[in-house]
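Engineer: Give me coordinates for this.
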Amino acid sequence: MEHDPGTNLRFKAFLDNESQDSVELALNYCGIEECRPGYHHSPPKRSIYLIHIILKGKGTLEIGDQTFQLGVNDAFLIPPYIKGSYKADREEPWVYMWIGFSGLKAYECLTQAGFGQQRLVRQVTCTKHLHEIIRKMLEIPQLTLVNELRRNSMMQWFLSELIQEYQTLHKTPDTYPYSMGAYVSYAKGFLVENYNKKVRVNELADQIGINRSYLAKSFKKMLGCSPQQFLVNLRMEKAVAMLKNTEFPVNQIAAEVGYENPLTFSKIFKQRYGISPKNYRASAATFPTAQDDRVE
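Structural biologist: Here you go, the predicted structure:
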């Protein structure tokens, strides 16, 4: 923290790291600034993304051919290689915090947080939390690997707060950051690992971070079946293998593939294959598995 009454600033605290454009996401610098009345700043064009969030007072942002009159809880973005300037009000000079960051995922994070080349300003309601994060960053200024990792984790938490707030306020149904394939892949992996446990599709969707209908739609599009059908197919495939290759009683096999009630298991098995598990085992070891029951 600095206090120099001879400068144009009443209060300023900041950190400055080396550029880390090549990593996925990295903090370049951050700070908190209490401006003198009419203080004007026109930073040079940089290769990073720079976000300011106003904590108190008001001022003016000029960027390109646009002018914004901004106040408390307004946040503004200055994108890479874009020239911008901002000026504190003479009567109510602003206090703002800022964070500069770069990396391969920087733009993706910003778009998820409601910013973009055409969306340079937005309101923020989680200002208190963001302020606390910046404060914590400023408390560990030493340039050590340990502190760098901690600052980067705090910077990611900072962005996650912005993203979560924006998505809570503006998220439309079935708008998610990852592809259908990514969600289906995760869900498939979970079901393969937990097919013998009690699985609820709505809880699985919650765990992934999407709603149940979107998960079902994704499965239908990618695999041609619902998550529940996929789970049943997987359980039946496991049961067939056990009937062929073990001497476990049917009630034990039912439990092994996730059915507490052997009668429920037998009913589903017979609906699927037209024969009971007991008769299946007795009939022939070469009884074919239905093609559409095989889990890819």
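
Engineer: When you work out contacts or count neighbours from here on, use the C-alpha atoms and nothing else.
Structural biologist: Noted.

Engineer: Glu24 is in contact with Tyr107, isn't it?
Structural biologist: No - counting by Cα atoms under 8 Å, Glu24 sits too far from Tyr107 to count as a contact (10.4 Å).

Engineer: Now the second one, please; I'll put the structures next to each other:
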Amino acid sequence: MENSIWYLRQPSKDVDKLSFAVCGISETQPEHSFGPAIRSTYIVHIVLGGAGIVHSGDTEYSLHRNDGFIVGPETPVQYQASQSNPWIYLWMGFGGSAIGDCLSSMGLGPSRSIFHVDQTRAFLSLITECFSYTSNSISDGLKLNSLAYEFLHLLTQHTTNSALARTTATSDETVQKAVLFIAEHHAEGIGPSDVARGLHLDRSYLSRRFHEVTGMTLKDYIDGIRLDKACDLLGMTDLPMQQVAKECGYSSTEQFNRRFKEETSTTPIEYRRVRIDAHDDLNLNLDLFRTLFSR
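Structural biologist: Predicted structure coming up:
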């Protein structure tokens, strides 16, 4: 579990290259985990305090204060807070088709999803400022887009290479191939048999090995990837339900609605309606920002 304060802006049809999508800050409970998930766009996280583990691709990273990680559309990512010192982190997500190329030009993205910054105060100040512009007006939208660009500018000014030394390989080759296959083909409605066939492996062997390494069944893993992507598309885009269902690998809108409600206890339409706007959990409010600024 994590307590968060965040703002997710209604997608704008007027800005399609690079724009603000979402921002927030989370205070996690011990061993709180997320994923494995593939994001529909890029979300940049920066750790403000505590510690946690990020599994990205075939590598495990131990992250602490001033470390950052990027979750994007290419590689499934899973992250978990420390049991004894759970982390606090901020994040900003970006809309538009240019964000991938922009991060790549900065040396970040799929090839370098883990980074380190020499300070966090400027990033925290910027996220705090975002919460002053939540009216959904054109004026606030333009301001948030400018803050999204400023966030990226801060990355160019404060990113270092320090975090890369804290990596350890943990992958299993068979499982890694399955994970990458699912990342590339989950929108095609694949199941465990399709993954095994695509990798030229026996399904029973692959399913058994996948469960041994990840603790998850292959089916549950695929379902989780689809559901997390659906949540992103519902919150960060204005795609119609039929298109969301298709991009997440569901055979029909009816199947998508049924599976989504089974897993979340709400319909996709209700989720989208509630998700858009500012949100503040009862156990976390702007007083946390003041505490962090005083450190």
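
Engineer: overall similarity of the pair, as a TM-score.
Structural biologist: Put the two chains on top of each other and the TM-score (TM-score structural alignment, normalised by the length of the second structure) is 0.50; 161 aligned residues with a Cα RMSD of 2.4 Å.

Engineer: coming back round to it: neighbour count winner among Glu24 and Tyr107 of the first structure?
Structural biologist: Using other Cα atoms under 10 Å as the criterion, Glu24 of the first structure and Tyr107 rank with Tyr107 on top: 17 against 11.

Engineer: give me the element that one is part of.
Structural biologist: Using DSSP states H and E, Tyr107 of the first structure falls within helix 106-112.

Engineer: in that helix, what counts as buried?
Structural biologist: Neighbour counts over helix 106-112 of the first structure (16 or more other Cα atoms under 10 Å) mark 106-107, 109-110, 112 as buried.

Engineer: How about stretch 270-278 of the second structure?
Structural biologist: Buried residues in stretch 270-278 of the second structure, counted by 16+ other Cα under 10 Å: 271-272, 275-278.

Engineer: how about the residues you listed in a markdown table, adding secondary structure and distance to Ile138 of the second structure?
Structural biologist: Output for these, formatted as a markdown table (DSSP: H, G, I helix; E, B strand; the rest coil; distance: Cα to Cα, whole Å):
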| residue | secondary structure | distance to Ile138 of the second structure |
| --- | --- | --- |
| Tyr271 | helix | 24 |
| Arg272 | helix | 21 |
| Arg275 | helix | 20 |
| Ile276 | coil | 16 |
| Asp277 | strand | 15 |
| Ala278 | strand | 17 |
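
Engineer: List just the nearest of those residues to Gln10 of the second structure.
Structural biologist: The shortest approach to Gln10 of the second structure among those belongs to Ile276, at 6.0 Å (Cα to Cα).

Engineer: Which residue ranges of the stretch 51-200 of the second structure form helices?
Structural biologist: For the stretch 51-200 of the second structure, the helices defined by DSSP state H, counting those that start in this stretch occupy 99-105, 121-130, 138-158, 173-185, 192-198.

Engineer: how many other residues sit next to Met106 of the second structure?
Structural biologist: 14.

Engineer: Also Leu218 of the second structure?
Structural biologist: Neighbour count for Leu218 of the second structure, taken as other Cα under 10 Å: 25.

Engineer: so what's it up against?
Structural biologist: By Cα atoms under 8 Å, 6 or more residues apart in numbering, the contact set of Leu218 of the second structure is 192, 207, 210-211.

Engineer: if we go to 7 Å?
Structural biologist: Residues in contact with Leu218 of the second structure (Cα atoms under 7 Å, 6 or more residues apart in numbering) are 192, 207, 210.

Engineer: The first one contacts Lys219, correct?
Structural biologist: If I follow you right, that is Pro192 of the second structure. Yes - the pair Pro192 of the second structure / Lys219 is scored as a contact, 6.0 Å apart, by Cα atoms under 7 Å.

Engineer: neighbour count winner among these two?
Structural biologist: Set Pro192 of the second structure next to Lys219 and count neighbours by other Cα under 10 Å: Pro192 wins out with 20 against 13.

Engineer: returning to that earlier point: now the helices of the stretch 51-200 of the second structure in a markdown table, with distance to Ser62 of the second structure?
Structural biologist: Output for the helices of the stretch 51-200 of the second structure, formatted as a markdown table (distance: least, Cα to Cα, whole Å):
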| stretch | distance to Ser62 of the second structure |
| --- | --- |
| helix 99-105 | 22 |
| helix 121-130 | 21 |
| helix 138-158 | 20 |
| helix 173-185 | 19 |
| helix 192-198 | 30 |
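
Engineer: out of those, nearest to Asn85 of the second structure?
Structural biologist: helix 121-130 (20.1 Å).

Engineer: what comes up buried for the closest one?
Structural biologist: So helix 121-130 of the second structure, judged by 16+ other Cα under 10 Å, has buried residues 123-124, 126-128, 130.

Engineer: Now check Phe34 of the second structure against the first structure: what is it aligned to?
Structural biologist: Per TM-score structural alignment, the equivalent position to Phe34 of the second structure in the first structure is His41.

Engineer: Show the contacting residues for its match.
Structural biologist: His41 of the first structure makes contacts with 85-87, as judged by Cα under 7 Å, 6+ apart.
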